[in-house]
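>>> For reference, the sequence and a predicted model appear below.
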Amino acid sequence: MPVRVQTADFDLSEEVRLLRAGRPEVGAVVTFVGTVRDMNEGASVAELELEHYPGMTEKALEDIVARACARFHLADALVVHRVGPMRPQEQIVLVVTLSAHRGEAFAACEFIMDYLKSEAPFWKKEQTPEGARWVDARSSDETALKRWREGAPG
């Protein structure tokens, strides 16, 4: 279960190519790329900085991916999450799910992102015209988890 936390950017095509290699049973590849927005909560964002606890963060991501693989019968999955300073339009996170069928791959990708947003130990700080501010968790992220906890399909 590949999981990486890194400062460097990633190449979507290359990551998918490497994960799919030698996997003839895979009929579906779903990808999600999260990027830095230039606006958040009504303020212009010049930079987003992500911090994490090395070791703890990777373990949390591995646990999330393991749950997704077991629940959705995935052939494999990949999470690459960047940390450090990033500017608007830069890539933050990549999730790739592989399965025999698209339904499982789509659901697993969404499951991973929903849990990542709520359970992975990352902290976000935005640079705005008014100065630096920490970004609080959104109630919508916790709401998204409820459907998985309450036995949503997939």
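Structure received. Numbering: from 1, shown residues only.

>>> hey, let's count contacts and neighbours off CA atoms from now on
Will do.

>>> Do a quick rundown of the strands in this protein.
3-6, 28-35, 39-40, 43-44, 47-52, 76-82, 84-86, 91-99, 122-128, 131-134 (DSSP state E).

>>> Columns mean neighbour count on top of the ones you listed, output as TSV?
Listed next are the strands of the chain as TSV, based on neighbours: other CA atoms under 10 Å:
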stretch	mean neighbour count
strand 3-6	16
strand 28-35	17
strand 39-40	12
strand 43-44	14
strand 47-52	19
strand 76-82	24
strand 84-86	17
strand 91-99	25
strand 122-128	17
strand 131-134	12
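
>>> okay, pairing it with this:
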Amino acid sequence: MADLDVVIQTAAFDPGELQQQLIGQSTDIGGVVTFTGYVRNANEGDEVSVLQLEHYPGMTERVIQETLENAAQRWPLLAAQVVHRVGELVPGDPIVWVGISAKHRAAAYAACEFAMDFLKTEAPFWKKERTADGERWLDQRSVDTERTARW
């Protein structure tokens, strides 16, 4: 079984350091695929100054863990990790990192995309943006739901 790990934190992270941790001392890895998501400075035509992320502690980790377990059942993975930030973030801050290692690249690519698609639609996170016009809660985007439905 693949080594699966989920971390929810307020602190910033270094994607390169996370990749090195994912690889560790393994010599059977053929490929690592990672995704790093960042806070954008604009959304729906408005400038965003702050993104506030809230989550359901315990449930959030469990849903993401189940997503990684599902990925490991579908593809022969060696390791998978998700690090997701919560709290107050500003444009340019890294918000999420997904790392997948496998013996072959196809499994790593597919599992990384699968994990990110399900993270966007299934993990209980709530996002609120601060703009010049005030604060607004964000709804799930239909494009994300459509991407998840293809799996």
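Structure received. Please read these numbers as outputs of a predicted model, since none were measured by experiment.

>>> TM-score for the pair, please.
TM-score of the superposed chains, computed with TM-score structural alignment, normalised by the length of the second structure, equals 0.96; 148 aligned residues with a CA RMSD of 0.6 Å.

>>> what comes up buried for stretch 98-114 of the second structure?
Residues 98-105, 107-109, 111-114 are the ones in stretch 98-114 of the second structure that count as buried (16 or more other CA atoms under 10 Å).

>>> Hmm, I typed the wrong one, I wanted stretch 49-69 of the second structure.
49-53, 55, 60-61, 63-65, 67-69.

>>> Tell me who's in contact with the residue nearest to residue 31 of the first structure when sequence neighbours are not counted.
Nearest non-adjacent residue to residue 31 of the first structure, counting by CA to CA, 6 or more residues apart in numbering: residue 96, 4.5 Å away. By CA atoms under 8 Å, 6 or more residues apart in numbering, residue 96 of the first structure lies in contact with 16, 29, 30, 31, 32, 77, 78, 79, 109.

>>> how about a cut-off of 6 Å?
Contacts for residue 96 of the first structure (CA atoms under 6 Å, 6 or more residues apart in numbering) come out as 30, 31, 77, 78.

>>> And residue 22 of the first structure? What does it align with in the second structure?
Correspondence of residue 22 of the first structure to the second structure, assessed by TM-score structural alignment: residue 25.

>>> ok, so what distance separates the aligned partner of residue 95 of the first structure in the second structure from residue 65 of the second structure?
Using TM-score structural alignment, the equivalent of residue 95 of the first structure in the second structure is residue 98. Note on residue 98 of the second structure: its distance to residue 65 of the second structure, by CA to CA, to the nearest Å, is 12 Å.

>>> Same question for residue 51 of the second structure.
Residue 51 of the second structure is 24 Å from residue 65 of the second structure, where distance means CA to CA.

>>> and if you look at residue 13 of the second structure?
For residue 13 of the second structure, the distance to residue 65 of the second structure - CA to CA - is 19 Å.

>>> Spell out for me which residue occupies the centre of the second structure.
residue 96 (4.3 Å; CA atoms, centre = their mean).

>>> If we ignore the residues flanking it in sequence, what's nearest it?
Among residues not flanking residue 96 of the second structure along the chain, residue 84 sits closest, at 4.4 Å (CA to CA, 6+ apart).

>>> quick one, what contacts the one you found?
Contacts here follow CA under 6 Å, 6+ apart; on that basis residue 84 of the second structure touches 8, 95, 96.
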